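S.K.: pasting the structure only:
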């Protein structure tokens, strides 16, 4: 039998190290060729590492959350034949041979304390005095018993005696019962007994690893590097929603149903033609802004693992149905951890939306190194004055953030107004 070391492979794109986010095997497991050993995360995506050989796991190269350099030992296997590596040295805490004349050190303090504890006689704790039984609850309709002075004090304190437990003879309410009721001692003891208001103890430390760590790093970088400003505009989407319903009724079965998002993407594509500065990426190191002719639209997508931004490439060349199909495909891949690295990178502008939970206003964080992000808030029915009459309309806010180093406030406002004009006259989305 020999040992085979699997090293962290070079995943390309200049990646020097990756983070271990999950081990699929443990020491002692028998594995086969092509079995997945671990999930590692690059700056772009999660990658599965398969085994090139059969064998038994001897040791793992790190803990979940640790970063490993390309070429570092990922996992060590015991295999048939010579293998490709020498046997690993025994762990430092493994006992070695005792040399002649060696005098063992005295027992550790903890071990000695344990020995003393085992030898010590057990002394029973004195029994606690029994607590006085709580007064029985008053039956509905029973008149509370209390002296006139107690009743006057209860009136002054705003206390209804019906809800005060009495500890005196025949359940008579005393001044002490009023004191206990005011301070909540009796309520606290009763609530603690049934657990509704019991005090809780304990805490949990949750390591920030994997995708959550990448999200944290990306958000921190974006807020540190980019001077954000947010512009909010209200959009009347009544006609847009009516058109969307008509399109789905007519073409839904044949071409698939579309949501608001593909129509918004088209409006952004058309508006970018007039304001190309927003479809750009800013290189902080070189101080170069690169404007892009293609519109690679990032779609912020919530997954069980955290927020991902799959990219609809060449949105300018897709009609709303093609955009809808690509959004669905990418969202499914992202939520199942199957999105490729190139599907999660290269966006030039991003849309973020919380759907029905979108709130009224938000302040979205720009997807670094882009310079703009368009946020979608929920659609609500509101009264609007039109031609002197009050009518119900479907309104939606766009909350969009911009990089103030690149985009001036006037440009941002004009861009969003252009998007708004397309959405409020939705026929223009299909006119070139």
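M.R.: Received the coordinates, thanks. Everything numeric here is computed off the predicted structure, so don't read it as measured data. Numbering: from 1, shown residues only.
S.K.: for the rest of this, base every contact and every neighbour count on C-alpha atoms.
M.R.: Fine.
S.K.: just the strands in the stretch 151-300 of the chain please.
M.R.: Using DSSP state E, counting those that start in this stretch, the strands of the stretch 151-300 of the chain run over 228-236, 280-283, 288-291, 297-299.
S.K.: for the first one, packing partners?
M.R.: Using 3 or more Cα pairs under 8 Å, 6 or more residues apart in numbering; DSSP states H and E as the contact criterion, the secondary-structure elements in contact with strand 228-236 are strand 389-403, helix 409-424.
S.K.: how about the strands of the stretch 151-300 of the chain, which one is nearest residue 326?
M.R.: Closest to residue 326 of the strands of the stretch 151-300 of the chain, according to Cα to Cα: strand 297-299, at 10.5 Å.
S.K.: work out the gap between that closest one and the centre of the chain.
M.R.: From the chain centre to the centre of strand 297-299 is a distance of 18 Å (Cα atoms, centre = their mean, to the nearest Å).
S.K.: residue closest to the middle of the chain?
M.R.: The centroid of the chain falls nearest to residue 306 when counting by Cα atoms, centre = their mean (4.2 Å).
S.K.: make TSV out of the helices and strands packed on strand 228-236 and add mean neighbour count.
M.R.: Listed next are the helices and strands packed on strand 228-236 as TSV, based on neighbours: other Cα atoms under 10 Å:
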stretch	mean neighbour count
strand 389-403	20
helix 409-424	18
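S.K.: to residue 270, which of those lies closest?
M.R.: helix 409-424 (7.9 Å).
S.K.: this is the comparison structure:
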């Protein structure tokens, strides 16, 4: 028998780690070469990992939600033949690898790891260097949280087993003012005379796409000074045009308002290149694009994704309608390609009938602008001294104030407004 470690390969330029989102195997399973073993998510896409050899799974590198560094061991196989050269099974271990600590994976326990196999430099949690700290077992997520809170995991005793969990850390933080608690035990609370509430609490671990969304949104709000601009559009004329075009569409896809708005954004961006850009704030470089790669915020069962209509300026409204349907369907089914989920230069977001009156969309970093579509309503409007019932809709946009000035943002949205209110301009060269 031979022990064959499979290290996480480089799955994207600039990617340092990936998150485990699904295990397709468990310890003890027999797998064949090229059989899927795990799905790994980066900030770009979800990638399926396949077994490089045939054999039995004897170790897994964590649970769903754990981050695994590129080059670290993901799965260990036991094979009957001699193992292939290590370079065939993934890159060499990085200089500072995430320690491989076998744990319970989706209810199936792996074999316990001797303390000597755990990396001392990382398992001390970056705090005390005593002997107890070297034996601390905890997931990367627990270690990261402890570091952020300034807690030495050597002072935290697990309530069950050897592995410290978030609940153990919570109990330690709650009672850290007293004696070091033993195994999660806490001082008993005084008796209460009031009737206990029937509060049922469901704790859901934030993993996969939902965690990526949380991280990206927090980073966008933290690093980008947003400012919002809202404008009202009279969409009566373009709604009439849309309905007339749909009545004669034949086998072509049904037109919504989105293809017209994308067409308007494309034409307006030609005169306002500062909004069709990406800002690398670490390098201090703004990259203005002549082509519009339009991000289209799309709701999926797992959360919000942003597939990209590449070279949107090359489509007519029928082509845009077809591409919207194709990308949205591929994204919701998890079949969108990696290049279809990255590289956007400006984003359009819409909640359709739930669009409300005004919204303040969060910029899809490193872009510098996002345009949000609100609900269309009929209401009375004064036109040249007379009252008419018109179809009205708001556009709510956000801009990066480091790159886009308020005047430019206003002019950009006003250009979109003119194109929508005089729809013939959308089709003029």
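M.R.: On my side now, so go ahead. Please read these numbers as outputs of a predicted model, since none were measured by experiment.
S.K.: re the thing from before, tell me the most buried of the strands of the stretch 151-300 of structure 1?
M.R.: For the strands of the stretch 151-300 of structure 1, the largest average neighbour count (mean count of other Cα atoms under 10 Å) is found in strand 297-299, namely a mean of 25.
S.K.: got a list of contacts for it?
M.R.: Outside of strand 297-299 of structure 1, the residues within contact range by Cα atoms under 8 Å, 6 or more residues apart in numbering are 265, 309-315, 327, 347-352.
S.K.: follow-up on the earlier one: would you mind giving the strands of the stretch 151-300 of structure 1 as TSV with distance to residue 69 of structure 1 added?
M.R.: Compiled in TSV, these are given as follows (distance: least, Cα to Cα, whole Å):
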stretch	distance to residue 69 of structure 1
strand 228-236	34
strand 280-283	26
strand 288-291	30
strand 297-299	29
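S.K.: for residue 17 of structure 1, find the nearest of the ones you listed.
M.R.: Evaluated over the strands of the stretch 151-300 of structure 1, closeness to residue 17 of structure 1 peaks at strand 280-283, with 22.4 Å, by Cα to Cα.
S.K.: relative to structure 2, what is the average displacement of the closest one?
M.R.: Here strand 280-283 of structure 1, set against structure 2 after superposition, deviates by a mean of 1.2 Å using mean Cα distance after the TM-score superposition for structure 1.
S.K.: touching, the residue nearest to the centre of structure 1 and residue 211? I think so.
M.R.: Yes - Residue 306 of structure 1 is within contact range of residue 211, at 6.5 Å (criterion: Cα atoms under 8 Å).
S.K.: re earlier: of the contacts of strand 297-299 of structure 1, which belong to helices?
M.R.: 265, 327 (DSSP state H).
S.K.: quickly check the contacts of strand 297-299 of structure 1 for the two that are furthest apart.
M.R.: Those two in the contacts of strand 297-299 of structure 1 that are separated most widely, counting by Cα to Cα, are 314 and 352, at 18.0 Å.
S.K.: which of the two has more neighbours?
M.R.: More neighbours surround residue 352 than the other of residue 314 of structure 1 and residue 352, with 23 against 15 (other Cα atoms under 10 Å).
S.K.: tell me who's in contact with the alignment partner in structure 2 of that one.
M.R.: Matched across to structure 2, residue 352 of structure 1 falls on residue 349, judged by TM-score structural alignment. Neighbouring residues of residue 349 of structure 2 by Cα under 8 Å, 6+ apart: 296-298, 361, 370-373.
S.K.: what's the answer for residue 356 of structure 1, then?
M.R.: 377-379.
S.K.: how about the helices in structure 1?
M.R.: Counting by DSSP H, the helices of structure 1 are 109-119, 148-157, 175-183, 185-194, 210-225, 238-255, 260-274, 320-335, 409-424.
S.K.: and those, which is most packed in?
M.R.: Note that of the helices of structure 1, helix 260-274 is the most buried (mean count of other Cα under 10 Å), with a mean of 21.
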